[in-house]
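Trainee: for reference, the sequence and a predicted model appear below.
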Amino acid sequence: MDCRLGCGACCVAPSISSPIPGMQRKPAGVRCIQLNDENLCSLFGKAERPKVCHQFKACPVICGTTTQQALDNITELENIT
């Protein structure tokens, strides 16, 4: 599955404990500072992008068919881990 451009759910719903330029830690439910107005990662393809972000791959089970489904699914995973 290709990532839905402009979704941004993976940049909002999960917590990210590794440093992100401009943020020491990203709490769950907080929009990443690197997510631009079009909901695209401004670090995509750059070395500064956290490893956890680079390793995330979109898939139908996690991302569903809409941004809201992706937010709900990732939030649920965040809550149970």
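Mentor: Arrived safely.
Trainee: rest of the way, CA atoms for contacts and neighbours
Mentor: Fine.
Trainee: what residues does stretch 46-66 touch?
Mentor: Around stretch 46-66, the neighbours that count as contacts under C-alpha atoms under 8 Å, 6 or more residues apart in numbering are 1-3, 7, 16, 18-21, 43, 69-71, 73-74.
Trainee: now do stretch 13-32: distance from first to last residue.
Mentor: 9 Å (C-alpha to C-alpha, to the nearest Å).
Trainee: could I get the buried residue list for that stretch?
Mentor: 13, 14, 15, 16, 20, 26, 28, 29, 31, 32 (16 or more other C-alpha atoms under 10 Å).
Trainee: okay, now the one to match up with it:
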Amino acid sequence: MMCREGCGACCIAPSISSPIPGMPQGKPAGQRCVQLNADNLCQLFGRPERPAVCGGFQADPEVCGESTEQAIQLIGWWEAMTSVA
């Protein structure tokens, strides 16, 4: 599956523990990444500053669903199911 351009769910729903320019402590789940622009495109895409975890994300119907809204729900669910309390 190819990413849906302008979706941005993977930059909103999951937590990211790696430092991100502008977010040195990473980002909590459900918070919009500061590098996500108004068109929901990553401003770090293809740049070395982009965290490896972001570059390694692979779109998949089980994770992304059929819409941005579904992707946010599904990624949020996966986040909750895999988080260590």
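Mentor: Yes, it's here. Computed from a predicted structure; not experimentally measured.
Trainee: give me the TM-score for this pair.
Mentor: Laid over one another, the chains give 0.98 as their TM-score (TM-score structural alignment, normalised by the length of structure 1), with 81 aligned residues with a C-alpha RMSD of 0.5 Å.
Trainee: would you map the strands across structure 1?
Mentor: Shown for structure 1, no strands are assigned by DSSP state E.
Trainee: equivalent range in structure 2 for the longest helix along it?
Mentor: When structure 1 is parsed with DSSP state H, its longest helix is helix 67-80. Helix 67-80 of structure 1 corresponds to residues 68-81 of structure 2 when matched by TM-score structural alignment.
Trainee: average gap between the matching stretch and structure 1?
Mentor: Once fitted to structure 1, stretch 68-81 of structure 2 is off its aligned match by 0.5 Å on average (mean C-alpha distance after the TM-score superposition for structure 1).
Trainee: ok, residue 73 of structure 1 to residue 29 of structure 1 distance?
Mentor: Residue 73 of structure 1 is 12 Å from residue 29 of structure 1, by C-alpha to C-alpha.
Trainee: equivalent analysis for residue 71 of structure 1, please.
Mentor: Relative to residue 29 of structure 1, and taking C-alpha to C-alpha, residue 71 of structure 1 is found at 9 Å.
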